[in-house]
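>>> Below are the sequence and a predicted model for it; my questions follow.
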Amino acid sequence: MAPVTHETLDRQATRIVVVGGGPGGYEAALVARRLGADVTVVEKHGMGGAAVLTDVVPSKTLIATADWMTIADRAADLGIRLPTESATVQDPAARRHIVDLEAVNSRVLALAAAQSADIRARLVREGVRVVLGTGRLDGPDRVVVEGAGAAADGAAQDLVLEADAILLALGSTPRTLPTARPDGERILTWTQLYALKELPERLIVVGSGVTGAEFAGAYNALGSDVVLVSSRDRVLPGEDADAAELLEGVFRSRGMTVMSRSRAESAVRTEDGVRVTLADGRVVEGSHVLLAVGSVPSTQGIGLEEAGVRLTPSGHVEVDKVSRTTARGVYAAGDCTGVLPLASVAAMQGRVAMSHALGDAVAPIKLRTVAANIFTAPEIATVGYSEEQLKAQNSKYVTTTLPLARNPRAKMLGMRDGFVKLFAHPEASVVLGGVVVAPRASELVFPITLAVSHRLTVDDVASAFTVYPSLTGSIAEVARMLHHREG
């Protein structure tokens, strides 16, 4: 097969249709356009998809606001006093900053809309065609967008897009319970929280995974009384045990009620709030309830199986390591594939898919090098093998943990909760994985990501200079602690 060049692509007018404008979709569109393809993106809500409009960008903006409240609560420890503080004001709550949730949510939604507009503008600038509407497959080489076309008399009609290759970036929607139907007012999914105008007096969060933990921590910091209902032994059951235990302790110390081994059976509205009934018969009363019980892929009713796209029992699109589906010329990326529900993974899947479809050099995605972060306070960042994975596969490893409280920079900033943990091979000393629990752990994990990606040894990490004082100094120090002396 002759190599594909920009000139041949231009002559062939390779037609790419992307269904879904989230990170997997718009990143794929940009790669395809750079490789000379004719690209159309179909998105039913707005560019950026749920990640930008209702999920990642809004939630992390809200959490960033909550972080300021957490920092403000530490002010007294640093010797900072508010001007209104006096000996006569004994109640710490009386000196707290007041949260205007309507203003907070207005800013959250405005920022999300601006980010969506920026993405659309960039796509248009690059020559990508953007179509607003709901796309469905009509076979493996055609996408139909309902009502997006126009007849000669001006009436709306379906727009038919012929394609040489299709990328499905369909995303997912919040999972709900038959016995807890969201109403957007008192019983809420995480996409509905931004319509609230007042801070929930008592928020019951059902689900202690990443989404539940993030929102529980955020609303606790903003000033709500939060009850976290967890069906498992601890919060974040799928994460590093030491990190999860630390975070649960922080939650409890900040006044949050954490109900472990408590499965929610139903949630109903009362006259002025909600009532959540647990499997053991206990009842929890609150003003609002947030359902954070996972998500379901948006793959039904759009002709996937009819076009030859195989779905897994969970409804996800089945893909290989270069994002191909079982239908020739059809690829998929993002949450609809069930690979890893991360925007960074969706974007990489989209880029890899288009590079493969258009004959460019491509390497399969290596999930072992994916860095992930939980935006709680403190944050939990991970990369590489987890300790649970290393034990499950009987791998040889050594590990060392260094508490954040020993770091001089952390002391200066009043940070007490957190640690750095590394896993390494006992003989080869190659870094196998790591965990960082700290404020802005998402920024601190990058050196460990580089080490895992490039198979660096602990000595490679330890010998690199770090700034003194700095939080990254703890990463080098942990690496030094894992040094294996020869002989």
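Nice, I can see it. Everything quoted here is computed from the prediction, not taken from an experiment.

>>> Going by C-alpha atoms from here, please, whenever you check contacts or count neighbours.
OK.

>>> Please state the offset of the helix ranked longest in the chain from the chain centre?
Across the chain, the longest stretch assigned as helix under DSSP state H is helix 101-125. The chain centroid and the centroid of helix 101-125 are separated by 18 Å under C-alpha atoms, centre = their mean, to the nearest Å.

>>> in it, what's buried?
101, 104-105, 107-109, 111-113, 115-116, 119-120, 123 (16 or more other C-alpha atoms under 10 Å).

>>> Using the three-state scheme, assign the residue nearest to Pro408 when sequence neighbours are not counted.
What sits nearest to Pro408 in space, not counting adjacent residues and going by C-alpha to C-alpha, 6 or more residues apart in numbering, is Pro469, at 6.2 Å. Under the three-state scheme (DSSP: H, G, I helix; E, B strand; the rest coil), Pro469 adopts coil.

>>> ok, now Val131?
Following three-state DSSP, we place Val131 in the strand state.

>>> ok, structure two:
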Amino acid sequence: MTADEEVDLFVIGAGSGGVRAARIAAGYGAKVAIAEDFRVGGTCVIRGCVPKKIYVYASRFADEFEQSEGFGWSRPQASFDWGHLVATKEREITRLSAIYAANLEKAGVALHQGRATVTGPNHVMLANGRCFAAKYIAVATGGVPEHRPHVPGLDLAISSNEIFDLPDFPKRLLAVGAGYVALEFASIFVRLGSRVTVAFRGETILRGFDGDMRAGLTAELQASGIDLRPGLSVLGIERHADGLHVRLSDASTLVVDQVLLATGRRPATRDLGLEHVGVELAEDGSVKVDGFSRSSVPSIYAIGDVTNRVNLTPVAIREGHALADTLFGDKPTPVEHHAIATAVFTTPELGTVGLSEEEARSTLDVVDIYKTSFRPMKSTISGSSTRTMMKIVVDGATDRVVGVHVLGTDAGEMAQLLGIAVKMGATKRDFDATMAVHPTAAEELVTMRTRTARYVREA
């Protein structure tokens, strides 16, 4: 195949991981090109964590206004302007997208707007017909919402891509799913003034998270006014004059203004041409890679959500950086995918790192549990019923802390710092020897001295 241009690295997808790989590779002196068929910044900046956090901040003012009265503030009647929030979000993501593009230009990376497909182990073609020969190809196309199950009227529902830009605020919202996306948007919209229902097929929310944290968050979501309906599936959606009529598997019908489908995402590998050049894909469409992000074709690599390893923005960034180090920095760098801190930005937040109690008990011989639940000072003064929960999971044989879980205000901030300790192999004695910062909620993490449970696995 005749190429119009030759490069050392061609990156498909200008999200967080792809941009990091391109910039670092160019910094090593590589000739790099990157293609993006939507907006520079990818899911996180344009349709994910950044706009979502803006909406989270907006929603929490409802609680702040109410709780201020306990501290002596008189509260005038507040009103919320959905259109103003949407416009504010758009200005910020436009600003960030421009920064991403400018940083690529400063690094010497050639940015091509348009869809790219793989046409050979070392060839990429843009939608305009321009062809590139590349020593290496990096696939960083991320993931896209997957609408499951396929039922009549599903086209009337929206995904997390569309919910940020609705022309009218939905006074009645049904979120389908029980993962990050469904619960975060449910928590946002109930505080902005929507009547929110969450329907999901399982028995509990947030599969894979620590059981105590799941139970605690369930109680908090219900206390905020969210109607949680476990064990239900959507059978059909119809549009009527009074809204969308949603038939559920318990024979009930729910009338809402919007249906948010948040039942999962799939790797964005369709029609990229990967199978035709021998790249092996998993059943879910993700690119199979080794510890260095290399696919079954030695010249083609994949990073981020498209590999379905750990689908978090910081993970994609780390994988992109490691890829550039490996290919052009003479520093072969595998990425470790354990003890990764993360947060669910519901209200209250859930921050976590390491093993849940259930995971620890299934893999370790002795597990010690330390946990507490309390009303933080702000709640006691304001009259709020919101509680903070904390749990430390310890390998009883070595005293090493293998998991920490926090449900409460700023839990995400705590999880980031706790991630350092867990990654370094801190022991419970290290936690106990750390002086507390008083008065804070976080001090409970270093003052929990009494073990609440010990589990010994039978031989």
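Noted; the coordinates are in hand. Fair warning: this is a prediction, and the values are worked out from it, not measured in the lab.

>>> Would you pull the TM-score for this pair?
Overlay of the two chains. TM-score (TM-score structural alignment, normalised by the length of the second structure): 0.92; 446 aligned residues with a C-alpha RMSD of 2.1 Å.

>>> quick check: the longest helix of the first structure aligns to which part of the second structure?
Using TM-score structural alignment, helix 101-125 of the first structure lines up with residues 82-106 of the second structure.

>>> just to revisit the earlier point, the equivalent of the residue nearest to Pro408 of the first structure over in the second structure and Pro376 of the second structure, how far apart?
Using TM-score structural alignment, the equivalent of Pro469 of the first structure in the second structure is Pro439. Look at Pro439 of the second structure and Pro376 of the second structure: by C-alpha to C-alpha, to the nearest Å, they are 10 Å apart.

>>> ok, the residue positioned nearest the centre of the second structure to Ile340 of the second structure distance?
Note on the second structure: the residue nearest the mean C-alpha position is Leu312, at 5.2 Å, using C-alpha atoms, centre = their mean. From Leu312 of the second structure across to Ile340 of the second structure, the span is 9 Å (C-alpha to C-alpha).

>>> same question, Val256 of the second structure
37 Å.

>>> repeat for Asp365 of the second structure
Asp365 of the second structure is 23 Å from Ile340 of the second structure, by C-alpha to C-alpha.

>>> quick one, which of those two is more surrounded?
Comparing Asp365 of the second structure with Ile340 by neighbour count (other C-alpha atoms under 10 Å), the higher total belongs to Ile340, at 20 against 15.

>>> which non-adjacent residue is nearest Met448 of the second structure?
Excluding its sequence neighbours, the residue lying closest to Met448 of the second structure (C-alpha to C-alpha, 6+ apart) is Tyr370, at 6.6 Å.

>>> Counterpart of that neighbour over in the first structure?
Counting by TM-score structural alignment, Tyr370 of the second structure corresponds to Thr400 in the first structure.

>>> From what I see, that match and Phe419 are in contact.
No - using C-alpha atoms under 8 Å as the test, Thr400 of the first structure is too far from Phe419 to be in contact (10.2 Å).

>>> Neighbour count: the two, which is higher?
With neighbours defined as other C-alpha under 10 Å, Thr400 of the first structure and Phe419 compare such that Phe419 has more, 24 against 15.

>>> Looking for the alignment partner of that one in the second structure.
Mapped onto the second structure by TM-score structural alignment, Phe419 of the first structure lines up with Met389.

>>> For that match, which non-adjacent residue is closest in space?
In this structure, Met389 of the second structure finds its nearest non-sequential neighbour in Ser373, 4.4 Å apart by C-alpha to C-alpha, 6+ apart.

>>> Tell me the first helix or strand C-terminal of the one helix or strand that neighbour maps to.
If you go by DSSP states H and E, Ser373 of the second structure is part of strand 366-374. For strand 366-374 of the second structure, the succeeding helix or strand toward the C-terminus, using DSSP H and E, is helix 377-382.

>>> picking that back up, please list all residues in contact with the alignment partner in the first structure of the residue nearest to the centre of the second structure.
Using TM-score structural alignment as the criterion, Leu312 of the second structure maps onto Leu342 of the first structure. Each residue near Leu342 of the first structure by C-alpha atoms under 8 Å, 6 or more residues apart in numbering is listed here: Gly334, Asp335, Ala372.

>>> Quick one: map the last one onto the second structure.
With TM-score structural alignment defining the correspondence, Ala372 of the first structure maps onto Thr342 in the second structure.

>>> Does its match touch Leu417 like I think?
No - using C-alpha under 8 Å, Thr342 of the second structure makes no contact with Leu417, being 10.9 Å away.

>>> Compare neighbour counts for the two and give me the winner.
The neighbour comparison of Thr342 of the second structure against Leu417 (other C-alpha under 10 Å) goes to Thr342, with 20 against 12.

>>> From His405 of the second structure, how far out is the more buried one?
To His405 of the second structure, Thr342 of the second structure is 10 Å away according to C-alpha to C-alpha.
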